[in-house]
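1. pasting the structure only:
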């Protein structure tokens, strides 16, 4: 998987039928700024929105992260997946997801534990971009108002075996 900055990729990887790129790109840039502001607040520079692109694949997702030590704030938009075969299907709808997670602290690290999540489905590229902007705002609000140490305390799987 290759991480390609928003400015260097093609929005048609996520929105294959997109004709008027500018309105969608404008909203996604606003979302990127919100996540970058959160990353700055956390003391770690963020990369903004990047395409999660598999070279040669016709589709990609678009994600942004803001992380500190154990806590990660993530927004992601992607074409839909067939729930039975776990393969991408042609949009609409586009899936927009937001997640706040902590790193596993067990002896055998299983990855990340979700603390809070939001998700929504959108019928047009502009609606999906607005969904990304909304989630980026939610992440910024949660990441700047909730004390950083509180996320670990809310991990119900902490020290699991």
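-> Looks like it came in fine. This is a predicted model, so every value here is computed, not measured.
2. Going by C-alpha atoms from here, please, whenever you check contacts or count neighbours.
-> Will do.
3. And for the helix or strand containing residue 35, what's in contact with it?
-> Mapping residue 35 onto the secondary structure by DSSP states H and E places it in helix 21-42. Contacts of helix 21-42 from elsewhere in the structure, counted by Cα atoms under 8 Å, 6 or more residues apart in numbering, are 11, 45-49, 64-68, 125-126, 129-130, 132-134, 136-137, 139-140, 143-144.
4. So which bits of it are buried?
-> By neighbour count, with 16 or more other Cα atoms under 10 Å as the criterion, the buried positions of helix 21-42 are 24-25, 27-39, 42.
5. same check, this time on stretch 113-133
-> Using 16+ other Cα under 10 Å as the burial criterion, the residues of stretch 113-133 that qualify are 113-115, 121-122, 124-133.
6. before we go on, here's another structure to hold up against the first:
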């Protein structure tokens, strides 16, 4: 998987039939700015929105991540998936997800534990971009409202076996 900055990729990887690129790109740039502001607040500069692109694939996801120590704030938009074969299928809808998670602190690290999540489905590229902007705002609000250490304390799976 290759991370390609928003400015260097093709929005049609995520929105295959996109005709008017500029309005969607403008909203996504606003979302990227919100996540970058959160990353700055956390003391770790972020990359903004990037395409999660598999070289040679005609599609990609689009995500942004702000991290501090073990806490991650992430927004992601993706093509819908076929529930039976778990492969991407033609949109709409686009799935927009936001997640606040912490790194597993058990002896056998299982990855990340979700603390809070939001998700929504969108029927048009512009609606999906606005969904990304909304989640980026939610992440900024949550990431600046609570002390960083509070997220670890909310991990119900902490030290699980």
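-> Yes, it's here. All values reported here derive from a predicted model rather than from experimental measurement.
7. What value does the TM-score take for this pair?
-> Once superposed, the chains reach a TM-score of 1.00 (TM-score structural alignment, normalised by the length of the first structure), with 161 aligned residues with a Cα RMSD of 0.3 Å.
8. ok so, going back, start and end residues in the second structure for the helix holding residue 35 of the first structure, please.
-> Helix 21-42 of the first structure corresponds to residues 21-42 in the second structure, going by TM-score structural alignment.
9. Report the mean distance between the matching stretch and its aligned residues in the first structure.
-> Once fitted to the first structure, stretch 21-42 of the second structure is off its aligned match by 0.1 Å on average (mean Cα distance after the TM-score superposition for the first structure).
10. Please look at residue 72 of the second structure and residue 101 and confirm they touch.
-> Yes: here residue 72 of the second structure reaches residue 101: they are 5.3 Å apart, a contact under Cα atoms under 8 Å.
11. just to revisit the earlier point, closest to residue 93 of the first structure among the buried residues of helix 21-42 of the first structure?
-> Using Cα to Cα, the shortest approach to residue 93 of the first structure within these belongs to residue 24, at 15.4 Å.
12. quick one, what contacts the nearest residue to residue 1 of the second structure once chain neighbours are set aside?
-> Spatial nearest neighbour of residue 1 of the second structure, chain neighbours left out: residue 54 (4.7 Å); criterion: Cα to Cα, 6 or more residues apart in numbering. Contacts for residue 54 of the second structure were tallied using Cα under 8 Å, 6+ apart; they are 1-2, 60.
13. What's the match for residue 54 of the second structure in the first structure?
-> In the first structure, the residue equivalent to residue 54 of the second structure is residue 54, according to TM-score structural alignment.
14. And its match, how far from residue 61 of the first structure?
-> Distance check for residue 54 of the first structure against residue 61 of the first structure: by Cα to Cα, to the nearest Å, it reads 10 Å.
15. Name the SS class of residue 67 of the first structure, please.
-> Taking DSSP: H, G, I helix; E, B strand; the rest coil as the rule, one finds residue 67 of the first structure in the strand state.
16. Spit out the contact partners of it.
-> Taking Cα under 8 Å, 6+ apart, we find residue 67 of the first structure in contact with 39, 42, 44, 73.
17. closest to residue 94 of the second structure among the contacts of residue 54 of the second structure?
-> Among those, residue 60 lies closest to residue 94 of the second structure (Cα to Cα), at 11.8 Å.
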